[in-house]
Structure formats: C-alpha cells, structure tokens
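K.L.:
What shape does this take:
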Amino acid sequence: MPYPSIYTDDLVKYLAILLNVTQYRDYCPNGLQVEGRSEVGVIVSGVTASRALIEAALDLRADAILVHHGYFWRGEEPSITGIKQQRLKLLLQHDLNLLAYHLPLDGHPQLGNNAQLAARLSLQEQGRFGENDLGWLGLATEPGVTTVGQLTELISVRLGRAPLLIGDPEQPLGSVAWCTGGAQGMLGAAIGAGAGVYISGEISEPTVHLARESGTAYIAAGHHATERYGVQALGEHLAQHFGIQHHFVDIDNPV
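P.N.:
Predicted coordinates for the structure are as follows:
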C-alpha cells in the first residue's frame, strides 16, 4: 500500500471501544457491515452508504468506507435484490470494507453528531435527556443570539441551508435542546427536560402541534445537514491516530 495502513480487524476493534458500541440498542449492526480487504490505508467517509458514495470511494482508491447510515436496518426487506444487490455487488467486487456507526456516533461526547453540531452552533452542553442520553441540553453562547429567530438564522448560515422554524421568532431562547437526524420524536422528552427550543433534523405532522401547544419552539435543520459532521470528525481522528489517509465526501441530500 502507498500509505501507512492498519489491519481491518484492529480498526474495527478500536472503533468498537472508542464508540462504546455495546452500550446501544440500535436499529442496525454497528461495526463492519461488509468485509473487504484485510488492511486499510485510505478511508472515505460520508453520511450514507449510497451508490454515489461507493463510486466516489473507488475513485479515491479507498480501502474502507465509513458511514453513519449503513445497511441491514431492522424491519427492512432481507432479500439481496435491486438497489441493495447493486450496492453490495459493487463493494464486494472491489473488496471494499463498509463500516457503519449509527447511535454510537450520535452519542460520542467529542466526535459524535450532537457534539459536532454543538461546536458549529456555539451550543454549550449542560445535560442529557432521552433514551441512551442521546438528547443534549444546554445554552447558546454565540454573541447576539438571544431569540429563537436569531438561532434559526445562525443555523442557516453555519449549516448552509434554511431550517424550518415552528414557533415565535421573537421568543427568548432559554434552554436549547438538540439531537441530530430523525429525532423529532424526542420533542416531548425535550419539553420534559425544560427546553425552550429543540433542534433536530426532520419534522413530522404531529411535531407542529406539539411545538405550538407546548410553547417549546422546534427547528428542523435537515437530517443530512445536521449529521455531516460526526463522521468527518471520526474519519479525521482515525487519520491522525493511525497515520492513514481520510477523505470526506459530501453527497448532497436536501432532506
């Protein structure tokens, strides 16, 4: 290999400990989902293991793909057909490893999606809530950001997309709660934790009514937009720790 490398088995063991994967009851397997070559010198990271990401990894001569959204979700059709077959065939044909970390990557205190989102939005964590403590609670520390509307504007600038606000833009911030991705279902837990505003990625029809009736504002900042940063941070950590190469590839997704 042209770069320093690490054995795939050693990489998987290191990540299992770093991300404390056994702590979580998840909806998919965390760790090595598709086995490829035995050594890894180049990692490509991305949010989701789409065909576009696999093709980008091949162009970059990667040995492994590291993602937040992998395969084999609970309740999905188990047959290896159609798009699933095409993705897996491409990985197997080119001896590419696929490593995926879902809830463990959300929850990591430094490298996780919630931690990395907080760093970009100047949110200071003061506590946790919800199952597995996946929800974070704290304060906004960005100078001049004192209302829900100003926080929404900050999110638009920092994440590069316009979020959807359900609530009064003039409402004072108070406590801010957040959980990246599709965690709109945790709004009730955020309300119970005392949040004045809750940030997540997606929004559902009941979310609107709960936010309006509770007085806790809701900001839907985008599933992809809020979860771009954890996998980048994890890939960079691996590159620095092991001396291997890392490339983050952002496959745009408007959701």
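K.L.:
C-alpha from now on. contacts and neighbour counts both.
P.N.:
Fine.
K.L.:
Contacts for stretch 202-222, please.
P.N.:
Defining contact as CA atoms under 8 Å, 6 or more residues apart in numbering, one finds that stretch 202-222 is touched by 148, 152, 155, 161-168, 181-185, 187-188, 191, 195-201, 223, 254-255.
K.L.:
Contacts for the helix or strand encompassing Leu32, please.
P.N.:
Per DSSP states H and E, Leu32 falls inside strand 31-34. Around strand 31-34, the neighbours that count as contacts under CA under 8 Å, 6+ apart are 12, 15-16, 70-71, 88, 91-92, 96-101.
K.L.:
Name the SS class of the residue lying closest to Leu159 once chain neighbours are set aside, please.
P.N.:
Excluding the flanking residues, the one nearest Leu159 by CA to CA, 6 or more residues apart in numbering is Ala225, at 6.3 Å. Of the three states, Ala225 takes helix under DSSP: H, G, I helix; E, B strand; the rest coil.
K.L.:
Please report how far Ala225 lies from Asn253.
P.N.:
To Asn253, Ala225 is 8 Å away according to CA to CA, to the nearest Å.
K.L.:
Could you count how many residues lie near the residue nearest to Leu159?
P.N.:
23 (other CA atoms under 10 Å).
K.L.:
Who are the contact partners of it?
P.N.:
Applying CA under 8 Å, 6+ apart, the residues near Ala225 are 159, 161, 201, 255.
K.L.:
one more time with 10 Å
P.N.:
Contacts for Ala225 (CA atoms under 10 Å, 6 or more residues apart in numbering) come out as 47, 117, 155, 158-161, 163, 180-181, 201, 252-255.
K.L.:
Another sequence for comparison is provided below:
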Amino acid sequence: MTDHQTLLQACDALLQPERFKDYGPNGLQVEGARPIRKIVSGVTASRAFIEAAMAAGADALFVHHGLFWRGQDGRITGWMRERLRLLLANDVHLLAYHLPLDAHPTLGNNAQLGRVLGIQADMQFGEQDLGFAGHGHWADAFALGQHAQQVLGRCVTVVGGDRPIRRLGWCTGGAQGYFEAAIAAGVDAFLTGEISEPQAHLARETGVAFLACGHHATERYGAPAVAAHVAAQLGLQHEFIEIDNPA
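P.N.:
Sure, this is the predicted structure:
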C-alpha cells in the first residue's frame, strides 16, 4: 500500500515529464483520497474505462490519454462532468502521461510497439526525439503491413513502397507529421497510427512507404508496461484494462 505522492514520484522519476513540451498536464490530473493498493492502467481515461477500473477495484488509474487537451473547453459539463463525477465519487487518483509515455526508451509506447513488431530502435528522430528507427527485414511494405496487421489485430493502410524494408521508422498514435523527418532519417518505411491527405502523396513521390495501423492499436502497450513496472517497484497490484477503439 502507498499514497498518491509516492506513486507520482515514482512515475515522474521514470518518465521525466519536465523534459517535454506537451499539450496537457502530465502526472497527477485528479487527486483522490484512497490509499493505493491497486493500479489499473489503460489507454484513455474514458467513462467506460473509469467504470471498468472501478469494477476491478482500482485505487489509482494510469493512462496515456488523460482528461485535458489543447484548445479544450474548460467548462465542467457533459462528458467531462461525468468522468470527474465518477473519479471524485470513488476517491480514485488519475495519473496521465502523454509524450513522456511515448518516449521512454524501454517501456514507452514506441519502444513497446517495436517489441511487438520484433524490431529494436537504434536511433531517434523528429521533434523532441519521439520518432524511433531500427533495422528491419521485410520484402516490401506490403509484407510489413501484413505482419503489422497480424500482430496488432487491426487493418493496416499501406501507401507506396515496393522496395525492401531494411530501415523502419515509427512513432505511435497521431504522428503522421513525423513522416518528413523519417524520410530525412533514411528509412524505407514509416509506421504510425493515422494518415492524413499529404502523406499519401509524399509516399508515392519519395518511394518511402507509409503505414497507418490505428491510433489506439499502436498505443496500447506503453501504459501497462510502465504501470506494471512501477507497481512491482512499490509492491502494488496492477491490471490492464483495454477499452476497444477502432480509431
């Protein structure tokens, strides 16, 4: 059993949120009142996740996508009121880490996605070094897409890329804006969660393949890895609950 300050200190020491310029607050977003025996991790602090975590006996929630985002209406109404009501009524703590969770070199979303894909990063690139790259061995982007689809269990969009994949760049979630930095880093393909209109043209014109594998699908590995690590460090229980998301 521990308190929220001890849990917060352990998470901050591991993820170093002070290093990142981010859209919303990293760390403790909602202070509860419970002593902490069990952490429940998930991707997003949605109402469905909060309800499932309560049913699982959570004292603290650990997520990648918290409650607060850039440009968000600050009024506590509607869906925000309901999420906060559930958290406060149950005295549960909510911790959320966005970019720091993406970036951790072994436990973060990018490192864990690499583990799932069977590739290890040997360099980082792009803004705040959030893009990862490493050596791969696929006949072409379509073979890589089939592999990603199999291990992630999601449909994959592949654009361009007939050449063998010897260098793969990746960045989880909505990182389509990192494509140009990935091209400059010398990769044969770039894998992320989402694609926007410009990336299809860049892939065709540069010969570097672009693979969109789903925002949620690429970001469901970091939160449980970090939460399990911190739980073991502090002698706490941990459970990961996935709320499916087609995005």
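K.L.:
about what we covered before: just to confirm, what residue in the second structure is aligned with the residue nearest to Leu159 of the first structure?
P.N.:
Superposed on the second structure with TM-score structural alignment, Ala225 of the first structure falls opposite Ala217.
K.L.:
what's the distance between that match and Arg19 of the second structure?
P.N.:
26 Å.
K.L.:
again, but for Ala184 of the second structure
P.N.:
Distance, Ala184 of the second structure to Arg19 of the second structure, by CA to CA: 24 Å.
K.L.:
One more: Gln9 of the second structure?
P.N.:
Applying CA to CA, the value for Gln9 of the second structure to Arg19 of the second structure is 15 Å.
K.L.:
ok, now Gln237 of the second structure?
P.N.:
29 Å.
K.L.:
ok, now Leu113 of the second structure?
P.N.:
In this view, Leu113 of the second structure and Arg19 of the second structure are 22 Å apart by CA to CA.
K.L.:
same check, this time on Asp129 of the second structure
P.N.:
Distance check for Asp129 of the second structure against Arg19 of the second structure: by CA to CA, it reads 11 Å.
K.L.:
Which residue of the second structure is paired with Leu173 of the first structure in the alignment?
P.N.:
By TM-score structural alignment, Leu173 of the first structure lines up with Ile165.
K.L.:
need the contact list for that match.
P.N.:
By CA under 10 Å, 6+ apart, the contact set of Ile165 of the second structure is 135-144, 187-190, 208-209.
K.L.:
Which of these fall in strands?
P.N.:
135-138, 189-190, 209 (DSSP state E).
K.L.:
Identify the residue of the first structure aligned to Ile183 of the second structure.
P.N.:
With TM-score structural alignment as the criterion, Ile183 of the second structure lines up with Ile191 in the first structure.
K.L.:
And its match, which helix or strand is it part of?
P.N.:
helix 187-192.
K.L.:
which other residues reach that helix?
P.N.:
So helix 187-192 of the first structure is in contact with 128-131, 135-137, 175-179, 184, 186, 193, 195-200, 207, 210-211, 214-218, going by CA under 10 Å, 6+ apart.
K.L.:
Find the centremost residue of the second structure, please.
P.N.:
The second structure has Glu219 as the residue nearest its centroid, 3.4 Å off, counting by CA atoms, centre = their mean.
K.L.:
Aligned counterpart of Gln237 of the second structure in the first structure, please.
P.N.:
Under the alignment (TM-score structural alignment), Gln237 of the second structure maps onto Gln245 of the first structure.
K.L.:
still on that earlier bit, Gln9 and Arg19 of the second structure: which has the busier surroundings?
P.N.:
The residue with more neighbours, out of Gln9 of the second structure and Arg19, is Gln9; 13 against 10, by other CA under 10 Å.
K.L.:
okay, now Thr157 of the second structure: neighbour count?
P.N.:
Residues contacting Thr157 of the second structure under the criterion other CA under 10 Å number 17.
K.L.:
What residue in the first structure is paired with it?
P.N.:
So, by TM-score structural alignment, Thr157 of the second structure is matched to Leu164.
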